[in-house]
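# mind folding the following:
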Amino acid sequence: MKNITVEELKAKMEKGDAINLIDCREPHEYEEFNIGGKLVPLGKIQTMQIEDIEDLKEEEVIVHCRSGKRSMMACMILDQMGFKNTFNVEGGMLAWKEKFGEK
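From the prediction side, this is the model:
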């Protein structure tokens, strides 16, 4: 697992890079505010219900949550499952909102 800042993530998104963005928050959090990531709650990752992202093991996968704690745990679990290139978004959506607002 590596870390990525919200600024680095936004730059990748604006550049049009194809990114695999995973939002590991709960569905109600995702509905309130999201930046377009694929919703895979931490609970599903913990119970290895990752069929939706299984094919990304060799690719760069960027994981975020509200503050960066759940996504760090998700990255560690994914790493143990054989994912080679996981990134944790430092500060999560709290940092995103602080930096860029809700856009």
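# could you use CA atoms for every contact and neighbour count after this?
Noted.
# going along the chain, name the helices of the chain.
Under the criterion DSSP state H, the chain contains helices at 6-15, 27-32, 42-46, 69-80, 92-100.
# point out the most buried one among these.
For the helices of the chain, average neighbour numbers computed from mean count of other C-alpha atoms under 10 Å are highest in helix 69-80, which has a mean of 20.
# can you check what angle separates that one from helix 92-100?
120 degrees (axes from the mean of the first three to the mean of the last three C-alpha atoms, to 10 degrees).
# same for helix 69-80, what does it pack against?
Counting contacts by 3 or more C-alpha pairs under 8 Å, 6 or more residues apart in numbering; DSSP states H and E, helix 69-80 packs against helix 42-46, strand 60-64, strand 85-89.
# out of the ones you listed, which gets nearest to I35?
Closest of the helices and strands packed on helix 69-80 to I35 is strand 60-64, at 10.0 Å (criterion: C-alpha to C-alpha).
# alongside the first, I'd like the structure of this one:
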Amino acid sequence: MADLTQELWADKLKNDDNAVLIDVRTEEEFGEGYIPNAINMNIFKGQAFVYELEALDKSKNYYVYCRSGGRSGQACEIMNQMGFENAYNLMGGFSEWTGEKTI
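A predicted model of the protein is given here:
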């Protein structure tokens, strides 16, 4: 797992043809706004969240965020334990995101 600054995370994401964007916030938080093309996978769903992760392609690069960076950091750790090699946590999360948003 790598904790990346907003700028580095955005640059890597923009230039990555193998990227998947995951928002691990609740459905309510996601409904208030998100980064375009993000998939909502609520980390608070526990085992259901793990099942959703198991369905993902481990060869992809995953850019993960939450509100402030804590839950997404946990999600990246879980992903690493499951064999995902490229999971990138957005430091500061959506609350500090200055890039494009869908509201």
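# nearest to D55 of structure 1, of the helices of structure 1?
helix 69-80 (12.1 Å).
# go ahead and measure how far the closest one is from the middle of the chain.
Computed by C-alpha atoms, centre = their mean, to the nearest Å, the chain-centroid distance of helix 69-80 of structure 1 equals 10 Å.
# what residues are up against the residue at minimal distance from the centre of structure 2?
Taking C-alpha atoms, centre = their mean as the criterion, V64 is the residue nearest the geometric centre of structure 2, at 1.4 Å. Shown in contact with V64 of structure 2 (C-alpha atoms under 8 Å, 6 or more residues apart in numbering): L21, I22, D23, V24, S72, G73, A75, C76, A87, Y88, N89, L90.
# neighbours around the first one, how many?
To tie it back to what came earlier, the one meant is L21 of structure 2. Here the number of neighbours of L21 of structure 2 (other C-alpha atoms under 10 Å) works out to 19.
# could you measure from it over to N61 of structure 2?
Relative to N61 of structure 2, L21 of structure 2 is positioned 9 Å away (criterion: C-alpha to C-alpha, to the nearest Å).
# what do you get for E28 of structure 2?
26 Å.
# then E54 of structure 2?
15 Å.
# neighbour count for these two, which is higher?
Comparing E54 of structure 2 with N61 by neighbour count (other C-alpha under 10 Å), the higher total belongs to N61, at 20 against 14.
# need the contact list for the more buried one.
Per C-alpha under 8 Å, 6+ apart, neighbours of N61 of structure 2: D16, N18, A19, V20, E85, N86, A87, Y88.
# which of these are buried, as a ChimeraX select command?
Those of those that count as buried under 16 or more other C-alpha atoms under 10 Å are selected in ChimeraX with:
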select :19,20,85,86,87,88
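# same check for the contacts of N61 of structure 2, but in structure 1.
Conservation of the contacts of N61 of structure 2 in structure 1, assessed by both residues aligned by TM-score structural alignment, their matches' C-alpha atoms under 8 Å: retained contacts are A19, V20, E85, N86, A87, Y88.
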